[in-house]
Structure formats: structure tokens, C-alpha cells
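> following is a predicted model, sequence given first.
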Amino acid sequence: MRAVVQDRYGAAPEGLLRCAETARPQIGPGEVLVRVCAASVDRGTWHMMAGLPYPVRAAGFGLRRPKNANPGRALAGVVAAVGADVTGLEPGDEVLGVGAATFAEYACARADKLAKKPANLSFAQAATLGVSGLTALQAVRNHARVTAGQKVLVLGASGGVGAFAVQLAKADGAEVTGVCSTTKVGLVRSLGADRVVDYTREDALDGGTQYDVIIDTGGNRRLADLRRALTATGRLVIVGGETGGRWLGGTDRQLRAQLLSGFVGQRLGSFLTSENATDLGALAHLCASGDLTAAVDRTYPLAETAAAIRHMLDGHVRGKVVITV
């Protein structure tokens, strides 16, 4: 099969990722072989490609060199084969979810990290749900616990996670303010945000409005600034914020928030996304019913995966970048 491969870690995709002929992956008893139709790019793609911050390597992705052939994870495609212990899925089923080395014609995925793809969702759209969609769903519903009537602020509202978070908070009845740059205001407004703040012209954290919930998917603001914009019992959920540090890469802010949370009335913190079929199924249902839209900025063919990652790194993306196979 054709697949993107990398032999070493590196921060720049150019000269690192290349297409090659490789063997199809072998599946275990609880796994599924998926003929990949689309795979999406997210910030986690870069972390796995670069092996940064260093704890990424210790988390099972390879200490000295990448464990997987390529950094792709979110996918959508057609089941080609199932392991002996797999139930509920069979060859020919169209699926979406999370796998390993998904920038390839075929990829392996655990059955409990897949859900069936709705017929009205394209493969490119479906591929956006596996990482970014899951993170947004769990941020809004499990950790921020958004309810009707609350004021919710989404930082990084035009990104992969942020675009989903805006829609999910609106679906739960919240009054949503999205923060983004000038060229992305139209997208965020089209996703249903009640108010859109262009951060190049206005500071959403100036204290003029207090929010019940702040979901930070792309900012790197000080905790003091974020807390000032929260109500006394508000919730802050941090799921983004890059510093480029090789050891912590921005997670130090998340750790400080969780430590502080035990001493103040506000709930501050972060979480690790749970990759599971139940939440993937919930996202698929929301998309099938029209309550959730997967915003695809641009698609690239498999051979241009490095260019797709560069486009994401350059900060021009509105929604998600997708690799089509």
C-alpha cells in the first residue's frame, strides 16, 4: 500500500514526511483494518511528528524514533477486515474514529475507537471527528458542563476543536462568544456564535463581560487574565495553548490551573481526551441530524501530507485540514 512514512522526529514536515510503498498493517483480535478514505490533521499531528514536548515520546509513541510509520490518527473509511473478537462491525461498513498511522491507504484501529459514519456525512467531514470532535464534546459537556442560558467564551473558535466547541455549546442552549482573527470572523459567525470577537481589535478578557465558562482551545493567556473574565464560580477548561517548550510545551499552564483550582471557587483545569466509540457515535448522530457541522478548510492528497501540515502550522486554517486517500 501507499503510506506516508517518517524515520525520525522533526519539527518541520518538509523533508521529513514522504510517500512510500509499505506492507499493510496486521490486525489483532479486537482490531479493525480500515481502507482509509480521509484522515485529518490537528495540532496533535505535529506533536507526534516532532516528538515534542518530550513527554509525548514517553507516552508510548517512541523514545528515540517514532513508533508509528506516520503521525496520522483521526480517520474515516471503509472496513476491510475485522479481528476475531470484533462485534458490531463487518467488512464494507463505513466508519470514522481514531487509528494508528492513518496517513495511508490502510490503517489499523481498535474497534472500540470507531463508530459508523452517517450516510449524509462525507468521508472528509467524518475524518474531522476522531480527535478534534471528541476533544470539543468532552470539553463542553463533560468538563465545562455547559447548560442552557450560560455565557460561554471560546478562545480559538475558528480552529478544529474551537469550531466544534462553538456549535456544541450553542446546541446546549448557551450564549456563545467566539474569539478569532479578522479573516476567520465569518466562519465563526456562520457556526452560530452569538458574538464574535476579533482579537486583533478587541480583548475578550478585558473584564467587561464575565463568563460562566471559558474554553481555551488556542490562546496562551495568563491564568490571571482568564480568571478575571470568569464568574466567581465559573469553569475554565484549557485544551490548547502552545509555548514551544521542549519539556512542557504549554502544559505547565494547565498544571498550574489544576493546582490552583482546589483553593478558589472557580473550577480550573484540563483533561486528556477519551477516545471511545460512545462519544464518536454521539458526534455522528449530531452531524446526521444537522446539529453539528464539520468545517473543512482544505483537502490535500496523500502525497502532499507535508504541505497539509505546513498549512496548519502557518495558522491560516479555518476549521480542519484533511488528507484524502
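Looks like it came in fine.

> CA only for contacts and neighbour counts going forward, please
OK.

> in this structure, which spans are helices?
For the chain, helices defined by DSSP state H occupy the ranges 43-50, 55-56, 123-126, 134-137, 160-171, 185-190, 223-228, 251-261, 277-289, 305-313.

> for residue 103, which of these is the nearest?
Proximity to residue 103 (CA to CA) singles out helix 305-313 among the helices of the chain, at 7.7 Å.

> next up, a structure to set beside the first:
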Amino acid sequence: MRAIVTNKYGSPDVLEIMEVDKPIPLKNQVLVKIHATSLNFGNLVLLKGEPLLARVAFGLLKPKYSIPGGDIAGQVEAVGQDVKQFQPGDEVFGDLSGCGWGGLAEYVSVPETALASKPSNLTFEEAAAVPMAGVTALQGLRDKGRIKPGQKVLINGASGGVGTFAVQIAKSFGAEVTGVCSQRNAEITRAIGADYVVVYTEEDFTQNTKRYDLIFGVNGSHSISAYKRVLSHNGTFIHVGGSGSQLLQSLIQGPFLTMNGKQNIGTLLQRPNQNDLYIMKDLIETGKVTPVIDRCYKLSEVQAAFHYFGEGHSQGKVVITV
């Protein structure tokens, strides 16, 4: 089978398309013929080996996982004897980040718990855009943010892969949503349901008088103290992405900044979860969430796809058709 392979850390130019052995499913595994995959921040970490701390999990000197790719959508080709949930012919989508990656290939063998039935109203390309970004937004808003109906929620980085899901999921919970994005992405942010849009080149939301019950920081470089200033009395800030200094501030300064009050500052580490994939499936099939795709690339164009994604300006997800 064809697969994208890398044996060293570096730029997208280290990625090569090669012929490798087609996997054989173990007794508890599902063999999936992959139709599409999508790129996430984790793919860049696995590619570059940065930040260096990530190499503890991904390999100190070279990548532990030679075939990258976390999100997949495809069709079950074979199942091991102990598999109960799927059978050949089933259409599935899933997150491979917890079981060895390998999505940038024509086939992959994974535990059945890494997969869920594909939303019936999506193409394979659309379904491949969902798992990691959609579940990140869901876990951040629901579990870390404890979002409630009627709350004022701000999504900083509303037009990116995670942000476009976060806007729609927050609306599905009954929140009033403000999306922060560039002028280029203002229209799409309104179209997916944001009640208010702040164009960051025209306005600094941390300097206005509005207060938010929940701030979901997907992007940006504001200090934690600036976020804290626009939180409501009982507000919560969740760091999902953004500058490295912001991550350190949320981990180190956050507990001290909030220890004497009712505000909360936290950081999200998304974890693959089959039940959450099925929740995303339900949100999509009931029309509450729709994946936003910026560009689609062929497997042979994977270097160009990574270069574009790495620029950090994509409107929604970058998808690769396998």
C-alpha cells in the first residue's frame, strides 16, 4: 500500500510517499481502507518534534511513529475475531492519536474503540475533518468549561479547525457566542452561528467592557492576565492553543491568579474517546454542527498540505483525500 513515511524530524519536505506492507488486523483490530484524513496541530508536533518536551512521547531522536495522520474516515475491509462493533463494509471515522497514528496511508489496523460509525450525512472528506478537532472543542467546552445555556462565551481563534467546531457546539448548548477572527474569516464565523464577531486587527476584546462567562482560547497571544480581566466574576478560561508563553502562563500563573476568587483558568489536553465521537455524530446528523473545510489535497500533495496548514491561516480544516 501507499503511505506517507518520515524517519526524521523536520519540515514537511521530510515526508515521503512510499510502498509499505499492508497491515493485517489482530484479533481485536479493525482493518480500515482510508478514504480521507485531515491535519491537526498534533500532526505538526509529530512532524517537527517541537516543542522538545513532546519527544518524550513521540521519540527522542526520531519519530516513534513513522506514518503520521490522526483523523481518518473510511470503510471497514476486515475485522479480527474478537471485534464486536463493526463488520466489513461499515463506514467509519476515528482518531488514531491514541493508538499509533498511521492515518496518512491507504490502510490502517486499529482497535475498534478508536472508531465510530460515520455520520450518514457526510462525505468521507467531511467526516475526516471531525474527530480530533470536534472532540477537542466538545471536551473543552463541556468538561473543562462546564458550559451552560445562556452563558456568554468567547472563542478566540473561531475560524480555525477547532474554532469552527467550538462556535457551533457552544451554540448547540444554548450559549451566546462571540467569535474572534481575522477580517478574511468574519463572514464564515457569522455563517456558522456566532452572535458577535470581533476582528482582532480592528478591536482588542481584552480592552472592552464586555465580560464573558467562558473564554475558549484556541489561538492568539494575549497574556493570561488580559484574559482574566474580561472574565465574569465566576468565569472560566480554557487554554487550547496559542503561543507557548500563554501555555506556560496558564499552567504556572493560572492557579495563583485565581486562588483567591471564583474564576478558573485551565488547560485542555484532548483525549481520544469513542463516546465523544458518537456525540459528534449525533450533533452532525441533527444539523447542529457542520464541518468547515478550507482545502482538500491528494495524498501525493501532502508536503504542500502541511506547508499550507503550518502557516496557521486555514479557514476550518485541511483535508487529504487518500
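That came in fine, so what should we check first? If you're wondering where the values come from, they're calculated on a predicted model, not measured in any experiment.

> follow-up on the earlier one: closest one to residue 19 of structure 1 among the helices of structure 1?
Counting by CA to CA, residue 19 of structure 1 lies closest to helix 305-313 out of the helices of structure 1; the figure is 8.8 Å.

> residues in structure 1 matched by stretch 183-196 of structure 2, start to end?
Stretch 183-196 of structure 2 corresponds to residues 182-195 in structure 1, going by TM-score structural alignment.

> which residues does the aligned partner of residue 85 of structure 1 in structure 2 contact?
For residue 85 of structure 1, the aligned residue in structure 2 is residue 82 (criterion: TM-score structural alignment). Applying CA atoms under 8 Å, 6 or more residues apart in numbering, we find residue 82 of structure 2 in contact with 27-29.

> need the residue closest to the centroid of structure 2.
Nearest to the geometric centre of structure 2 sits residue 133, at 2.1 Å (CA atoms, centre = their mean).

> show me the contacts for that residue.
40, 161-162, 165.

> just give me the closest of those residues to residue 242 of structure 2.
residue 162 (12.0 Å).

> identify the residue nearest that closest one in space, chain neighbours excluded?
Leaving aside its chain neighbours, residue 162 of structure 2 sits nearest to residue 133 (4.6 Å; criterion: CA to CA, 6 or more residues apart in numbering).

> any idea what the one you found aligns with in structure 1?
That one, residue 133 of structure 2, aligns with residue 132 by TM-score structural alignment.

> hey, which of the helices of structure 1 is tucked in deepest?
Greatest average neighbour count among the helices of structure 1 goes to helix 160-171 (a mean of 28), per mean count of other CA atoms under 10 Å.

> the inter-axis angle of that helix versus helix 43-50?
Interaxial angle, helix 160-171 of structure 1 versus helix 43-50 (axes from the mean of the first three to the mean of the last three CA atoms, to 10 degrees): 160 degrees.

> including distance to residue 226 of structure 2 and neighbour count, could the contacts of residue 82 of structure 2 go into JSON lines?
Listed next are these as JSON lines, based on distance: CA to CA, whole Å; neighbours: other CA atoms under 10 Å:
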{"residue": "27", "distance to residue 226 of structure 2": "52", "neighbour count": "12"}
{"residue": "28", "distance to residue 226 of structure 2": "49", "neighbour count": "16"}
{"residue": "29", "distance to residue 226 of structure 2": "47", "neighbour count": "22"}
